[in-house]
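> predicted structure and sequence below. I'll ask about it afterward.
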Amino acid sequence: MEPPRRGGPAVAVMGMLVLVVVLCGAADGWTGEIHGRVVCDVCGDSSIGPEDHVLEGAEVAVLCITKSREVINYQAFTSSKGIYTVAETMPESDRWESCLARPISSYHEHCTRRGDAHSGIKFTYNLSSGHSHTVKPFLYKPASLPMYCS
């Protein structure tokens, strides 16, 4: 004799309904990403050349204002490739409207002074869900320039 089956078609249909409800709820979400690089401008010429190198562990702050006027502050550190990333998933009604990215500090022993004239970069975030905004690189320069930079 065969044991009684549990569930059956009614349970399968109910499981699919739960899955559909969960997936439909996720459709209202919005995901945004901001990334950029931090570079040591070895010669202090405000351009990135072959003598320059990325800074690992540099700290960057990103401040965003949402559509609902909430202010959200993010802190990021650069990877071994000098790249920082900030990402968020939230309801579409709360998505980022504008952001300000600014360098905070560099822990590299030879390159700790901010090299660019701007203390931050302000931008409007008007990208659809899943798209990222790239911020121009932040530059730091050494306390003393090498002789080959003259």
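Received it, and whenever you're ready, just let me know what you need. Note that the coordinates shown come from a computational prediction; the quantities given were computed from them, not determined experimentally.
> hey, let's count contacts and neighbours off CA atoms from now on
Fine.
> run through the residues that contact Arg95.
Arg95 is in contact with Trp30, Thr31, Gly32, Thr66, Lys67, Ser68, counting by Cα atoms under 8 Å, 6 or more residues apart in numbering.
> can you lay out those as a markdown table showing neighbour count and distance to Ser79?
A markdown table is the format used below for those (neighbours: other Cα atoms under 10 Å; distance: Cα to Cα, whole Å):
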| residue | neighbour count | distance to Ser79 |
| --- | --- | --- |
| Trp30 | 19 | 25 |
| Thr31 | 18 | 22 |
| Gly32 | 20 | 19 |
| Thr66 | 17 | 27 |
| Lys67 | 14 | 30 |
| Ser68 | 11 | 32 |
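> got another one to weigh against that:
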Amino acid sequence: MESRRWELLLSLSLLLSFLFVSGARGWTGEIRGRVVCDVCGDSSIGPEDHVLQGAEVAVLCITKSGEVVNYQAFTNSKGVYKVAETMPESDRWDACLARPISSFHEHCTQLGGGTAGVKFSYNHPSGYFHTVRPFVYRTVNVPTYC
């Protein structure tokens, strides 16, 4: 019984060694960001502002091999969206464009200036993430307390 266990462990070790030596490596990347409502339209995030849950964001990336991949994400209750992918190292992201698509919040639907999209190079090693600056929506009618 003991010799069978050792044979199994040796076989497993050889298989794992083969996988690592043969270059069967994967790469994982992540892009994340936030979407907020700038209630007073003052271009700064303050106590009167809030995150937008359910806002839609598109992320378009081109890989090192030239493939174009398109992702769609929605913000969670903290206003955060995330896009993640695991792929072969040779196909990893090279450059990406993140852009806001829509806000489903009834009072905050006007896209703030300068938030049409953010282009960036993706040069992080596997397991790391890139944070995109927040996308900002504004209210249609600015409250009187602003």
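Cool, the structure landed. Bear in mind that the values here come from a model prediction, so they are computed numbers and not experimental data.
> could you get me the TM-score between them?
After superposition, the two chains reach a TM-score (TM-score structural alignment, normalised by the length of structure 2) of 0.91; 146 aligned residues with a Cα RMSD of 1.9 Å.
> which of the contacts of Arg95 of structure 1 fall in helices?
The helices, defined by DSSP state H, take in nothing from the contacts of Arg95 of structure 1.
> so which of those residues comes closest to His131 of structure 1?
Gly32 (6.2 Å; Cα to Cα).
> what residue is smack in the middle of structure 1?
Taking Cα atoms, centre = their mean, the centroid of structure 1 lies closest to Val86, which sits 2.2 Å from it.
> I figured that one hits His35, correct?
Yes - the pair Val86 of structure 1 / His35 is scored as a contact, 6.3 Å apart, by Cα atoms under 8 Å.
> can you count the residues close to the alignment partner in structure 1 of Leu8 of structure 2?
Aligning on TM-score structural alignment places Leu8 of structure 2 opposite Val11 in structure 1. Around Val11 of structure 1 there are 11 other residues, counting by other Cα atoms under 10 Å.
> same deal with the one 3 residues further on?
Neighbour count for Met14 of structure 1, taken as other Cα under 10 Å: 12.
> now the one 4 residues further on
Here the neighbour count serves as a burial measure; for Val18 of structure 1 (other Cα under 10 Å) it reads 11.
> regarding structure 1, what is its longest strand?
Taking DSSP state E as the criterion, structure 1 has its longest strand at strand 29-40.
> matching residues in structure 2 for it?
Under TM-score structural alignment, strand 29-40 of structure 1 corresponds to residues 26-37 of structure 2.
> tell me the buried residues in that stretch?
Residues Trp27, Thr28, Gly29, Glu30, Ile31, Arg32, Gly33, Arg34, Val35, Val36, Cys37 are the ones in stretch 26-37 of structure 2 that count as buried (16 or more other Cα atoms under 10 Å).
> go on, stretch 72-81 of structure 1?
Ala76, Phe77, Thr78, Ser79.
> please tell me how far that stretch is from the chain's geometric centre.
7 Å (Cα atoms, centre = their mean, to the nearest Å).
> please apply the same query to stretch 36-51 of structure 1.
So, by Cα atoms, centre = their mean, the centroid of stretch 36-51 of structure 1 is 21 Å from its chain's centroid.
> now do the same for Tyr148 of structure 1: helix, strand or coil?
helix (DSSP: H, G, I helix; E, B strand; the rest coil).
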